[in-house]
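*Asks:* I'll drop the sequence and a predicted model, then ask my questions.
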Amino acid sequence: MVVRVKTRVWVDKDGQEIIGPGIYNILKALEETGSIASAARKLGYSYKFIWTYIKKLEDVLGVPLVESRRGGKERGVSELTEVGKLLLSYYENMNKEVEQVVRAWEGKFTELLSHLDQYVSKPSREEEEIPYYEEE
């Protein structure tokens, strides 16, 4: 028997999403690839989608998350700001803690479900007579 507790974690501010699985993946891909275009290709999104998503989040937070530099051999570089890196780090740490709680509860539910037979009511030797009810 395999028991799984499923969760999705995101953080919002005044009803606006700050970070969840989607923006985490975008920021992580940007950190790994060093460019918005490469992150977009890696995730299968358009450049405009990624750029718009990041700009919307920057507007909500009021601080930049990405710094971009044009030109050069590498055709430009985009890097996460300190706040962008902190968002990734906090989200990763929060998810690790949530995962520990999830594993503990999976164990508790596994234990409960493996002993459900003790909660099955035993049939009595005499069958209970069901009273006859007639509608008026």
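*Replies:* Everything's here; your move. Numbering: from 1, shown residues only.

*Asks:* use CA for all of it now, contacts and neighbours both
*Replies:* Fine.

*Asks:* how about the helices in the chain?
*Replies:* Under the criterion DSSP state H, helices of the chain are mapped to 21-33, 36-43, 47-61, 82-114.

*Asks:* Arg75 is nearest to which of those helices?
*Replies:* Comparing those against Arg75 with C-alpha to C-alpha, the closest turns out to be helix 36-43 (10.6 Å).

*Asks:* show me what counts as buried in that closest one.
*Replies:* Neighbour-count burial for helix 36-43, counted by 16 or more other C-alpha atoms under 10 Å, picks out Ile36, Ala37, Ser38, Ala39, Ala40.

*Asks:* looking at those, which one is closest to Glu97?
*Replies:* Ala39 (27.1 Å).

*Asks:* and that closest one, how close does it get to Tyr45?
*Replies:* Per C-alpha to C-alpha, to the nearest Å, Ala39 is found 8 Å from Tyr45.

*Asks:* with Tyr91 instead?
*Replies:* 22 Å.

*Asks:* which one of those two has more residues nearby?
*Replies:* Tyr91 (19 against 14; other C-alpha atoms under 10 Å).

*Asks:* surely that one meets Ile19?
*Replies:* Yes. With contact defined as C-alpha atoms under 8 Å, Tyr91 counts as touching Ile19 (7.5 Å).

*Asks:* circling back: distance to Lys73 added to the buried residues of helix 36-43, as JSON lines?
*Replies:* Listed next are the buried residues of helix 36-43 as JSON lines, based on distance: C-alpha to C-alpha, whole Å:
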{"residue": "Ile36", "distance to Lys73": "16"}
{"residue": "Ala37", "distance to Lys73": "15"}
{"residue": "Ser38", "distance to Lys73": "15"}
{"residue": "Ala39", "distance to Lys73": "18"}
{"residue": "Ala40", "distance to Lys73": "20"}
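
*Asks:* put this next to the previous one:
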Amino acid sequence: MSKTTSSIIKLEGLSKPRGKRWDHLELLERIDASGSISAAATAMGMSYKAAWQAVESVNNLSHEPLVIRQPGGSTGGGTCLTEYGRRVVATYRRLEQEWAAVPATIGRTMDDFDQYYTMSRRFDMQTSARNQFLGTVTAVKKGAVNAEVTLDIGNGAKLAAIITNDSADHLALEVGSEAYALVKAQWIILTVETNFRTSARNSLTGTVVRCQEGAVNAEVVIELPGGKTVASIITNESVKVLGLKEGVQATALIKASHIILAVPA
């Protein structure tokens, strides 16, 4: 199986709309056609923020970025798909056509297929965690009760999670296996200091690409080297004190106990 096809299979749950969820695949196609995430969002009737959240989610669950920002200039900059992103979209559309014929084929040989297919869809993972990273397990260190599991999420970035030994066994985590790291945005602490000591096991440093203030809190999105992003919810006052704005370097601090691990079914 090629790397592109493997990534598409992992992204399948994000690419199809369910209920009011947006079709991420159509969004990628519109970005590719217009060169603008704003234009793509408008055409789909979704907000600019929702479009960026969708793009960030897809990038975080891919081995390589599918969408990148283009720097400003005489054309004002924009957003575009990478060559890898275009291959993913093209291959997924082909797989979508092939997959459409599968239920009908199975249905001809299995009378109660619809019942079991509906039940199987209930196991698809949906989560409220704003940050979702796909990674490869590089270490599993077990103690008396808990285990420290380290994930490589790409471009040298790693996350360490503390879970129980029972959970590690239940998820069958071992070096080389793939797992998802889920982190709620409210659990992430931000700093702009370069010299600091902290009890947080994980630190991810990058550049602020979005800082949107609300009535009380703000969402701050940091882009890491390689294109993955991490989102944090902090108070508006903290944004002012830290001087957070687009282009500022910042570090996201995450306690190992605040990371939830999950594996593909």
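*Replies:* Everything's here; your move. Since this is a predicted model, take the numbers as computed values, not measurements.

*Asks:* tell me the one of the buried residues of helix 36-43 of the first structure nearest Glu67 of the first structure?
*Replies:* Ile36 (10.5 Å).

*Asks:* skipping its backbone neighbours, what lies nearest that closest one in space?
*Replies:* Leu30 (5.9 Å; C-alpha to C-alpha, 6 or more residues apart in numbering).

*Asks:* can you pull the contacts of Leu204 of the second structure?
*Replies:* Leu204 of the second structure is in contact with Ala157, Leu224, Thr251, Ala252, Leu253, counting by C-alpha atoms under 8 Å, 6 or more residues apart in numbering.

*Asks:* surely Leu204 of the second structure is in a helix?
*Replies:* No. The assignment for Leu204 of the second structure (DSSP: H, G, I helix; E, B strand; the rest coil) gives strand, which keeps it out of a helix.

*Asks:* aligned partner of it in the first structure?
*Replies:* In the first structure, nothing lines up with Leu204 of the second structure, judged by TM-score structural alignment.

*Asks:* ok, Leu204 of the second structure to Gly107 of the second structure distance?
*Replies:* 48 Å.

*Asks:* got it, and Ala161 of the second structure?
*Replies:* Following C-alpha to C-alpha, the distance that separates Ala161 of the second structure from Gly107 of the second structure is 42 Å.

*Asks:* picking up where we left off before, include secondary structure and distance to Glu64 of the second structure when you put the contacts of Leu204 of the second structure into TSV, please.
*Replies:* Converted to TSV, those look like this (DSSP: H, G, I helix; E, B strand; the rest coil; distance: C-alpha to C-alpha, whole Å):
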residue	secondary structure	distance to Glu64 of the second structure
Ala157	strand	13
Leu224	coil	12
Thr251	strand	22
Ala252	strand	21
Leu253	strand	23
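
*Asks:* surely the residue nearest to Ile36 of the first structure and Ala39 touch.
*Replies:* Yes. Using C-alpha under 8 Å, Leu30 of the first structure is in contact with Ala39, at 5.0 Å.

*Asks:* before we move on, back to that, number of residues surrounding the residue nearest to Ile36 of the first structure?
*Replies:* Leu30 of the first structure has 24 nearby residues by other C-alpha under 10 Å.

*Asks:* then the one 3 residues further on?
*Replies:* A count of neighbours around Thr33 of the first structure, defined by other C-alpha under 10 Å, yields 18.

*Asks:* what sits against it?
*Replies:* Ala39.

*Asks:* aligned to it, what sits in the second structure?
*Replies:* Checking TM-score structural alignment: Thr33 of the first structure goes with Ser34.

*Asks:* ok, now how distant is that match from Ser57 of the second structure?
*Replies:* Applying C-alpha to C-alpha to Ser34 of the second structure and Ser57 of the second structure gives a distance of 20 Å.
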